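Q: coordinates for the following, if possible.
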Amino acid sequence: MAVPVLRAAVRSDVPAIGELMRRSVLELFPHFHDERETASAAEHLAVPDVVLIDDGTYFVHEHAGEVVACGGWSKRDKLYTGSGARPGEDRLLDPTTEPARVRAMFVRGDWARRGLGRALLGACERAAGESGFRSLVLVATLPGVPLYRSFGFREVEPARVPLPDGTVLAGASMEYRLG
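A: Below is the predicted model:
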């Protein structure tokens, strides 16, 4: 099977990204989360953030015209989708004193464990470093923790990811030093 092409996401990818996110949650979350948590995540986490696309910091892996993985980084203060709007979350971060955020990483279940997540993280690492950032942080849901650990992220503390419907997902706050 041919290797998917990694490229910057564009606005016309938004419907395919949304479908991929939802499919990824429905396929991978049941291994880590119960039925209620999975359903809530499919509704509230599987939402493309066009700010990342407009900022040029979001990537997709495309194979045979289909988006099979996506993820990116942010130079803004928002940590994750689904958290609801917070004042100041669109604020640009200071790369000399604040870490960039890894955001919205999803892989279709039939493409999991083929190196796509690692390639997305590598693209984030390079681009954030070229933008002057010294570290990356993220709040991982449980399905992503093994990938981030294997890439070199360090768990800082357990995290709780509250969703708008009151569901709370277990996760981990993690960090990665650049350079």
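Q: CA atoms for contacts and neighbours, from now on please.
A: Will do.
Q: just the helices from the protein, written as ranges.
A: 14-28, 35-44, 50-55, 116-130, 145-151 (DSSP state H).
Q: among these, which comes closest to Gly82?
A: Comparing the helices of the chain against Gly82 with CA to CA, the closest turns out to be helix 35-44 (4.9 Å).
Q: elements contacting the closest one?
A: Helix 35-44 sits against helix 14-28, with contacts defined as 3 or more CA pairs under 8 Å, 6 or more residues apart in numbering; DSSP states H and E.
Q: tell me what the helix it packs on is packed against?
A: With contacts taken as 3+ CA pairs under 8 Å, 6+ apart, helix 14-28 sits against helix 35-44, strand 66-74, strand 100-107.
Q: ok, back up a step: redo the helices of the chain as CSV? Include distance to Gly72 and mean neighbour count.
A: Shown next, in CSV, are those (distance: least, CA to CA, whole Å; neighbours: other CA atoms under 10 Å):
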stretch, distance to Gly72, mean neighbour count
helix 14-28, 12, 20
helix 35-44, 18, 18
helix 50-55, 7, 16
helix 116-130, 6, 19
helix 145-151, 13, 15
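Q: please provide the structure for the following sequence as well, for comparison with the first:
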Amino acid sequence: MWGVEAVLRLAVPTDGSAVAELARASVRELFPAYYDAAQTASAAEHITTLDQALIDDGTYYVHEAGGEVVACGGWSRRNKLFNASTAGADERLLDPATEPARIRAMFVRSDWTRRGLGRAILTACVDAARAEGFTQLALMATLPGVPLYKASGFTEVETVELTMPDGVLLGGVAMERPVDLPDKESYS
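A: Got it, this is the predicted structure:
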């Protein structure tokens, strides 16, 4: 796969099954370094469900290589912080002047990690959120994603225990950053 280039594009409705498959595979392969077997299984079931609104809203991206989706992620202008979350979530549009856009559902296939795909998706999300007037970004990171987000200028707000719909607790980190960082060069 090293000779194949990954191309970033907006996701379309027909990408749904490939995105869900990639998300589940990513969790099964990457989460065991951070979570136990029960947590990994629960995450594979509950946080990998595709939120179709992200694709419908035109805020979800995929990296495609050799006809396969190898990375995905996006942002949202709606009031939902992460999959498997219903607390406080609704379909209303966020106010860009007072509320942060949400970075959502970032997954990279294990054999495509460390190639800049996640960073490229984050850059596309930041640019799109900026174009809609957002000044802040927020996300709920699972532990495998924290290094990418920190390297991209996000700061930790709090460490949390997320209760999955099956009652399993999953460690997470609420993070945020301004859309425009004071010194963008240090994060590129």
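Q: Provide the TM-score value for the superposition.
A: Aligned and superposed, the two chains score 0.97 in TM-score terms (TM-score structural alignment, normalised by the length of the first structure); 178 aligned residues with a CA RMSD of 1.0 Å.
Q: which one of the helices of the first structure lies nearest to Val5 of the first structure?
A: Nearest of these (CA to CA): helix 116-130, 9.8 Å.
Q: that closest one vs the second structure, mean deviation?
A: Compared with the second structure after the fit, helix 116-130 of the first structure shows a mean deviation of 0.4 Å (mean CA distance after the TM-score superposition for the first structure).
Q: which part of the second structure lines up with that helix?
A: Counting by TM-score structural alignment, helix 116-130 of the first structure falls onto residues 117-131 of the second structure.
Q: so what touches that stretch?
A: The contact list for stretch 117-131 of the second structure, computed with CA atoms under 8 Å, 6 or more residues apart in numbering, reads 6, 8, 59, 61-63, 71-75, 101, 103, 106-108, 135, 137, 148, 152, 179.
Q: then stretch 23-40 of the second structure?
A: 41, 43-45, 48, 107-110, 143-144, 168-170.
Q: just the buried ones from those residues?
A: 41, 43-45, 48, 107-110, 143-144, 169-170 (16 or more other CA atoms under 10 Å).
Q: now those in TSV, with distance to Leu54 of the second structure?
A: Formatted as TSV, those follow (distance: CA to CA, whole Å):
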residue	distance to Leu54 of the second structure
Ala41	24
Ala43	19
Ala44	19
Glu45	19
Thr48	13
Phe107	14
Val108	17
Arg109	20
Ser110	23
Leu143	22
Pro144	22
Leu169	25
Leu170	23
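Q: of those residues, which is the nearest to Ala20 of the second structure?
A: Proximity of those to Ala20 of the second structure (CA to CA) peaks at Thr48, which lies at 6.2 Å.
Q: so what corresponds to Gly72 of the second structure in the first structure?
A: Careful, residue 72 of the second structure is Cys; it's not Gly. Mapped onto the first structure by TM-score structural alignment, Cys72 of the second structure lines up with Cys70.
Q: one step back: got the helices and strands packed on helix 14-28 of the first structure as CSV, with distance to Gly82 of the first structure columns?
A: Converted to CSV, those look like this (distance: least, CA to CA, whole Å):
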stretch, distance to Gly82 of the first structure
helix 35-44, 5
strand 66-74, 15
strand 100-107, 10
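Q: ok, which of those comes nearest Val10 of the first structure?
A: strand 66-74 (11.7 Å).
Q: report the angle between the closest one and strand 100-107.
A: Computed by axes from the mean of the first three to the mean of the last three CA atoms, to 10 degrees, the angle separating strand 66-74 of the first structure from strand 100-107 equals 170 degrees.
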